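Participant: this one's sequence-less:
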C-alpha cells in the first residue's frame, strides 16, 4: 500500500481538466464538492459540509468562490427559503461530468468484480487509512 498510494494520487492528479474548465481556478479540494453535486444533485451547504467532513463555513467559502467563477449556482430551497441549495451551473455540467467520469469509471471497473461486502471492506479500509493519516498529521 505504501508504494501504491502515491501512484494512485499521482494518477488522479494527472486526469486532465477539460478545456472548457481550463481557465477556472479549480483545485483538488473542489473535486469532492463537485462530485457530490454531480452524483447527488443540488444539495444544501450544511449537507455538503457533513459529507465533506468540514465546517459549513469552509463549504460556504468554496461555494462562493465557484459561484463567482460561474461554475456553481446558489438558490433558495423552495421548502425553506432560509436554506441555500447549491448546484452545478448547467453550462458547465457536461465538462464536469466528463472530468469526473474518468475516475468514477475506473473505480466502477475496479470494484465491479467484488461482492457488495468486499466493496464495503475496500471503502472502509481506505476511510480508516485516511482517518489515521489525518490523525497522525495533526499530531
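Facilitator: Now that the structure is in, tell me what you want to look at. Just so it is clear, the structure is predicted and the values come from calculations on it, not from any experiment.
Participant: from now on I want contacts and neighbour counts done on CA atoms only, so please keep to that.
Facilitator: Fine.
Participant: residue 6 and residue 13, how far apart?
Facilitator: 10 Å (CA to CA, to the nearest Å).
Participant: comparison target below:
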C-alpha cells in the first residue's frame, strides 16, 4: 500500500476540520434580542465590518465586501427597517449617508460576533503578517476553487 502524499494528509485534515468549524459557527445562536430578525450570512459580514471598523458609507462597505453598492443599499435598508442599523448624514458631504449599528442593537451584535473575532485574533497572533496573508489568501483560493468546481455562480 502506498503512503499518501503530504498534501493528501493536509487535505484529509482540512476535510475533517471544515465541517467542525462550520458546525461550531452555526451553533453560535444570536442573542434573544436579535434572534427574530432572520439575519443571513450577507448581514453578518456587513455587521462584522461595522463592529470592527466603525461607521462607514455604503460605498466603503461595498468595496470591502466586494459587492455592488446597490447590494449594500438593499442590506442597509433591510437592517435599518429592523432597527439594527442607523443612518445619518455625512457632515463632510451631505449627499452621503453614514451607516452604523444602532445603539440599541450594538450590545447584542457585539455579544454575538465578538467571540469569532477574538478566536481569529488568538489563532493568528503567533503568525507574522506575511503568514497571516497566506492564511487569508489560501481560504480565498479555496472558496474560489470550490465555487468553480461545484458550478456555483460567484457571490455578489
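Facilitator: In hand now; what should we look at? Since we're looking at a predicted model, the values are computed, not measured.
Participant: structure 1: matching residues for stretch 37-44 of structure 2?
Facilitator: Counting by TM-score structural alignment, stretch 37-44 of structure 2 falls onto residues 24-31 of structure 1.
Participant: residues contacting that stretch, please?
Facilitator: Defining contact as CA atoms under 8 Å, 6 or more residues apart in numbering, one finds that stretch 24-31 of structure 1 is touched by 13, 62, 69, 100.
Participant: between the residues you listed, which has the most around it?
Facilitator: Neighbour tally across the contacts of stretch 24-31 of structure 1 (other CA atoms under 10 Å): the maximum, 20 neighbours, falls on residue 100.
Participant: need the counterpart of that one in structure 2.
Facilitator: Using TM-score structural alignment, residue 100 of structure 1 lines up with residue 113 in structure 2.
Participant: list the contacts of the residue most central in space within structure 2.
Facilitator: Central residue of structure 2 (CA atoms, centre = their mean): residue 45, 3.1 Å from the mean position. The contact partners of residue 45 of structure 2, by CA under 8 Å, 6+ apart, come to residue 65.
Participant: that one falls within a helix, correct?
Facilitator: Yes. Looking at residue 45 of structure 2 with DSSP: H, G, I helix; E, B strand; the rest coil, it is inside a helix.
Participant: what's the strand ranked longest in structure 1 aligned against in structure 2?
Facilitator: Counting by DSSP state E, the longest strand found in structure 1 is strand 80-88. Counting by TM-score structural alignment, strand 80-88 of structure 1 falls onto residues 93-101 of structure 2.
Participant: who touches that stretch?
Facilitator: Here stretch 93-101 of structure 2 has contacts from 47, 50-51, 54-58, 76, 84-90, using CA under 8 Å, 6+ apart.
Participant: out of these, which sit inside helices?
Facilitator: Per DSSP state H, helices hold the following members of the contacts of stretch 93-101 of structure 2: 47, 50-51, 58, 76.
Participant: and those residues as JSON lines, adding distance to residue 147 of structure 2 and neighbour count?
Facilitator: What follows is these, written out as JSON lines (distance: CA to CA, whole Å; neighbours: other CA atoms under 10 Å):
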{"residue": "47", "distance to residue 147 of structure 2": "24", "neighbour count": "24"}
{"residue": "50", "distance to residue 147 of structure 2": "27", "neighbour count": "18"}
{"residue": "51", "distance to residue 147 of structure 2": "28", "neighbour count": "17"}
{"residue": "58", "distance to residue 147 of structure 2": "27", "neighbour count": "22"}
{"residue": "76", "distance to residue 147 of structure 2": "26", "neighbour count": "22"}
